[in-house]
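K.L.:
Sequence and predicted structure are below.
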Amino acid sequence: MEKYLEKLLLQIRCKKARPYIAEEIKGHIESQIEDNIADGMSYEEAEKNAVADMGDPIAVGISLDKIHKPQIAWKLLVIVGILSLLGILLQQSIFYQSGYSNLEPFMQEMYQLETESFVYSVFIGFILMCGIYFIDYTVIAKYSKIIGLFIITMGILLLAGFFGGDINGVRYSIGFGMFRISATSLMMFYVPIYGAILYKYRDGGFPALLKSIVWLIIPVFITFRMPNLIVAIIMMISMLIQITVAILKGWFKISVKKTIVSLWAVFMFLPIMLLFVMYTFHLLAEYQEARIHSFFSASGERFYLTSMLRTFSKDILFVGNSGNDVIGSLPEFNSDYIFSYILNSYGSIAGIVVVAVLAALVMFIFGASIKQKNELGMVMGFGCGMIILLNILLNLLGALGIIPPASSFLPFLSIGRSNILLCYALVGIIMSIYRYKDVYPKKIRASQVSFQKTINI
C-alpha cells in the first residue's frame, strides 16, 4: 500500500494537497481490506486485492492532480483591476477639475498630492494582495490568535495615547512618524482574523462559544471608544454574521435556533441601551452627541449635508455634468462622498456602471465563500465580504442622502491609503481561499494546517 501511495502522490504537483489525498486513498484501501478479510481472505491477500482494485497509481494520480490543483480567481482579478483603474481615473479627474474651479492654489496642490498618494497606494495594495495570496490563508489562520491579540493591543495602546495625540477627540492612526495606518482600517482587518479564531473553537461546546463572544466584544468596544461608532457597528454585525454561520454549521454543540435568536437579540438590544445611557449622561464625544442629536432632530451639520446631497441628487442627468458645485460644496467629496461626485460629474449611467462593478465584486466574494467546501475559508471569506459590503451600502446610501452621512468608504475608489490597503488585503485573503478551494477538505485543524508533513517521496 505504501508503494502504491508513493507512486500516486508523485503525480500530485500541489504539495499541500498530498496529505489529504494520501489520507483519503489510504482510507478507501483500508476499508476495502476490511471487506476482503470479511470475505475470507488473509490480510496479505486482502491488501493486495484492495490495492489492485484502486487501479493504476499513475493514472489515478494524474486524475486526482487535475481535481486537486490551485485555482486563480481571474474574474476577481479583472473586477479589482477595473475598480483600480476607475479609482485612478476618478482621482485624476478630480485633480484636473480642481484646476478649473475657484479653489485656492494650496487646495489644488492638496488634490495633486492626494492623487499621487492614491496611485502609490494602489501599487502597494497590489503587492500586498499578491503577498497574502501566496502566503496562504491557512498560515494566517494558524497564527490568528497572535494576530488578533496584536490588533487588540494596538487598539488599547491607541486609547492610552501611546501613539500621540488626537484630533477633536478622535484617535485616528497607529504607528510612528511616516509609518502610520488608520486605526479603524486595522480594526476592520480583525474581522477575517476573527473567522479563523472562531474556527479554533470548533467542537468546543458552550464554553467555546462564550470565548468566541469575548473575542468579538473586545475589539468592538475598543473601536467604539476610539471613538468610531459606525466602524464598531460594522465590525459587530460582520462578526455576528460569522458566528451565526458557525452555529448553523454545527461548530458548537448547542441549540442552534435558541442560540442564534438570543445572540442577535442581546447584541442588538444592549448597544442601543448603552448608547442611550451614554448619550443621556454625556459620556460620548461631543461630535458623537451632535450627530445623534442631528439625526433625531433633523438639524445640525449632518442634516445640512444630507439635505444638500438630496438636492444634488435631484439634478443628476443621465449622462453629463449636473452643474452642481460638488468640489466647492461637499467636504471630503473624493472620499466619503465620491459617489456623489461621480453622479454629478458624469451622470447616472456612470453611477450605474460603478454600482454594477461593485455588485460583481460582492457577489464573487460571497459566491466563492459559500461554494468553499473548507469551512475555515468560508467563514474568513464571509468576514472579508461583510466589511466590503457594509462599507459600500453605507457609502452609497449616505451619498444619495437616504441616510445621514456615516464614516465609510467606497472600496478602491475613495482616497485614504489605509482603506485602500485594507481592500487589497481582504481581496488577497479571498484569492487565497479561492486558490485552495479544491485542495483543502471540509474540516482541517487550523493549528496544524500548512505545516503538516507531506509524505516523503
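P.N.:
Looks like it came in fine. All figures in this text were calculated on a predicted structure; none of them were measured in a lab. Numbers count the residues shown, from 1 in each chain.
K.L.:
From here on, just use CA atoms for contacts and neighbour counts.
P.N.:
Noted.
K.L.:
continuing past the helix or strand where I342 lies, what's the next helix or strand?
P.N.:
Using DSSP states H and E, I342 maps to helix 338-346. The helix or strand immediately downstream of helix 338-346 is helix 348-371, counting by DSSP H and E.
K.L.:
Remind me what that next one packs against, helices and strands.
P.N.:
helix 74-98, helix 338-346, helix 375-399, helix 417-435 (3 or more CA pairs under 8 Å, 6 or more residues apart in numbering; DSSP states H and E).
K.L.:
Buried by neighbour count: which residues of it qualify?
P.N.:
By neighbour count on 16 or more other CA atoms under 10 Å, the buried set for helix 348-371 is 348, 350-351, 354, 358, 361-362, 364-366, 368-370.
K.L.:
Can you give the contact residues for that helix?
P.N.:
For helix 348-371, contacts defined as CA atoms under 8 Å, 6 or more residues apart in numbering pick out 76, 79-80, 82-83, 316-319, 339, 342-343, 377-379, 381-382, 384-385, 388-389, 392, 430, 433-434.
K.L.:
List only those of the residues you listed flagged as buried.
P.N.:
For those, burial is judged from neighbour counts taken by 16+ other CA under 10 Å, and it is met by 76, 79-80, 83, 316-317, 339, 342-343, 377-379, 381-382, 384-385, 388-389, 392, 430, 433-434.
K.L.:
Below is an additional structure, to be compared with the one above:
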Amino acid sequence: MDLAHHKDIQDYIRKVCTQVRFHDVHHDIKLELTAHIQEIVEEYLQQGLSEKEAVKQALAQMGDADIIGKQLDLVHKPKPEWTILLLSFLFVNIGLLAMYFIQKQSLLIYDSILFEKSLLYSLMSLIFIIGLYFFDYRKLERFSKHFYIGTLLILIFTVFWGIQVKGSSSWLAIGPFIVNVVAVIPFLFIAALAGIFNKWDW
C-alpha cells in the first residue's frame, strides 16, 4: 500500500521538515519518515483497523512532529570544519606577519604599503568567506553557463582594454582596486565548468 501521498502523512512530514534548517536533507528525511510510517500503518491494518484509523494511530506513535523535527535539526546541523578554519587563520596571519617584516625592513622599495594592502585583502576575504558560510552557493549552479560566458567576456575585455603592467594587459581597475584578472580567471573558469559538468550525463 502506497501512502506517500496521504494528506495527513504529508502534513506530518512537512511539519517535521519545517524544523530542519538544512534543506538538503529534507528529501532523505521525507523518504525515511514515509517508509517508517507506512510500516507502522501496515501493522495496524493487519490488526484490523481501517486505513484512516491506522494512519492516525501511526502518526500518534511517531510522536510530536515539532519535537522530532527539532531532534533531526540537531542531528543534521552542518558542523564547521574547525581544523581547516584554524589552519587557514594561522597561515593568513603568518603571511601578514611576513608582509609586515618585509615592509618594515624596506625590502620592497616599490611598495611602501604592502602590509596595509595585505591586511585589507585579508579582511575582504574574511568577509567573503563568512558570506559563503551563510549562503548556499550551490543555488548558483543553474547560472554556471552565464557565469562562464561572463568570465570569458571579462577576460577578452581585459586583454584588449585592460591596464598594461610590464607589457601585459592582465590588469583591470575596479574602483580603487587594480585586479590581476588573468591570475583570477582560471579559478572562475573552474567554478563555472564544475557547475556545467556537474549534471553532465557521462
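P.N.:
Thanks, I have the structure now. In this text, all values refer to a predicted model and were calculated from it rather than measured experimentally.
K.L.:
Give the other helices and strands that the helix holding I342 of structure 1 contacts.
P.N.:
Counting contacts by 3+ CA pairs under 8 Å, 6+ apart, helix 338-346 of structure 1 packs against helix 300-314, helix 326-329, helix 348-371, helix 375-399.
K.L.:
Switch these over to TSV; also include distance to E45 of structure 1.
P.N.:
Below are those laid out as TSV (distance: least, CA to CA, whole Å):
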stretch	distance to E45 of structure 1
helix 300-314	80
helix 326-329	82
helix 348-371	41
helix 375-399	39
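K.L.:
Please identify which of those helices is closest to L157 of structure 1.
P.N.:
helix 375-399 (23.7 Å; CA to CA).
K.L.:
which residues in structure 2 does the closest one align to?
P.N.:
Aligned by TM-score structural alignment, helix 375-399 of structure 1 falls on no residue of structure 2.
K.L.:
and R21 of structure 2, how many neighbours?
P.N.:
Other residues within reach of R21 of structure 2, judged by other CA atoms under 10 Å, total 17.
K.L.:
That one matches what in structure 1?
P.N.:
In structure 1, the residue matched to R21 of structure 2 (TM-score structural alignment) is C14.
K.L.:
From A368 of structure 1, how far out is its match?
P.N.:
21 Å (CA to CA, to the nearest Å).
K.L.:
what sits against the residue nearest to the spatial centre of structure 2?
P.N.:
Against the mean C-alpha coordinate of structure 2, by CA atoms, centre = their mean, the closest residue is D136 at 3.6 Å. With contact set as CA under 8 Å, 6+ apart, D136 of structure 2 has no partners.
K.L.:
swap in the one 4 residues further on?
P.N.:
Not one residue lies near L140 of structure 2 by CA under 8 Å, 6+ apart.
K.L.:
what separates it from G69 of structure 2, distance-wise?
P.N.:
Distance, L140 of structure 2 to G69 of structure 2, by CA to CA: 28 Å.
K.L.:
ok so, going back, what's the offset of the helix holding I342 of structure 1 from the middle of its chain?
P.N.:
A distance of 26 Å separates the centroid of the chain from that of helix 338-346 of structure 1, by CA atoms, centre = their mean, to the nearest Å.
K.L.:
again, but for stretch 126-145 of structure 2
P.N.:
What separates the centre of stretch 126-145 of structure 2 from the centre of its chain is 5 Å, taken as CA atoms, centre = their mean.
K.L.:
got the angle between the longest helix anywhere in structure 1 and helix 74-98?
P.N.:
Ordering each helix of structure 1 by length in residues (DSSP state H) puts helix 105-135 first. Interaxial angle of helix 105-135 of structure 1 relative to helix 74-98 (axes from the mean of the first three to the mean of the last three CA atoms, to 10 degrees): 170 degrees.
K.L.:
Which helix or strand lies directly C-terminal to helix 105-135 of structure 1?
P.N.:
Counting by DSSP H and E, the next helix or strand C-terminal to helix 105-135 of structure 1 is helix 137-142.
K.L.:
Farthest from the middle of structure 2: give me that residue.
P.N.:
G48 (48.6 Å).
K.L.:
measure the residue nearest to the centre of structure 2 to W161 of structure 2 for me?
P.N.:
Taken as CA to CA, the span from D136 of structure 2 to W161 of structure 2 is 34 Å.
K.L.:
K145 of structure 2 now?
P.N.:
To W161 of structure 2, K145 of structure 2 is 24 Å away according to CA to CA.
K.L.:
Check I185 of structure 2 too.
P.N.:
I185 of structure 2 is 16 Å from W161 of structure 2, by CA to CA.
K.L.:
One more: I130 of structure 2?
P.N.:
Counting by CA to CA, the gap from I130 of structure 2 to W161 of structure 2 is 33 Å.
K.L.:
Repeat that for T151 of structure 2.
P.N.:
As for T151 of structure 2, its distance to W161 of structure 2 is 15 Å (criterion: CA to CA).
K.L.:
what do you get for E43 of structure 2?
P.N.:
Counting by CA to CA - E43 of structure 2 and W161 of structure 2 are separated by 73 Å.
K.L.:
coming back round to it: T151 and W161 of structure 2 - which one has more neighbours?
P.N.:
Of the pair T151 of structure 2 and W161, T151 is the one with more neighbours under other CA under 10 Å, namely 19 against 13.
K.L.:
where's that one, which helix or strand?
P.N.:
Counting by DSSP H and E, T151 of structure 2 is part of helix 144-161.
K.L.:
and after that helix, which helix or strand comes next?
P.N.:
Counting by DSSP H and E, the element after helix 144-161 of structure 2 in chain order, helix or strand, is strand 163-165.
K.L.:
name the helices or strands packed onto the next helix or strand after that following strand?
P.N.:
The helix or strand immediately downstream of strand 163-165 of structure 2 is strand 168-174, counting by DSSP H and E. On a contact count with 3+ CA pairs under 8 Å, 6+ apart, strand 168-174 of structure 2 meets helix 144-161, strand 163-165, strand 177-180, helix 181-197.
K.L.:
Next, the buried residues of strand 168-174 of structure 2.
P.N.:
For strand 168-174 of structure 2, the neighbour count (16+ other CA under 10 Å) marks S169, S170, W171, L172 as buried.
K.L.:
quick revisit: out of the helices and strands packed on helix 348-371 of structure 1, which comes closest to S262 of structure 1?
P.N.:
S262 of structure 1 lies closest, by CA to CA, to one member of these: helix 375-399, at 20.7 Å.
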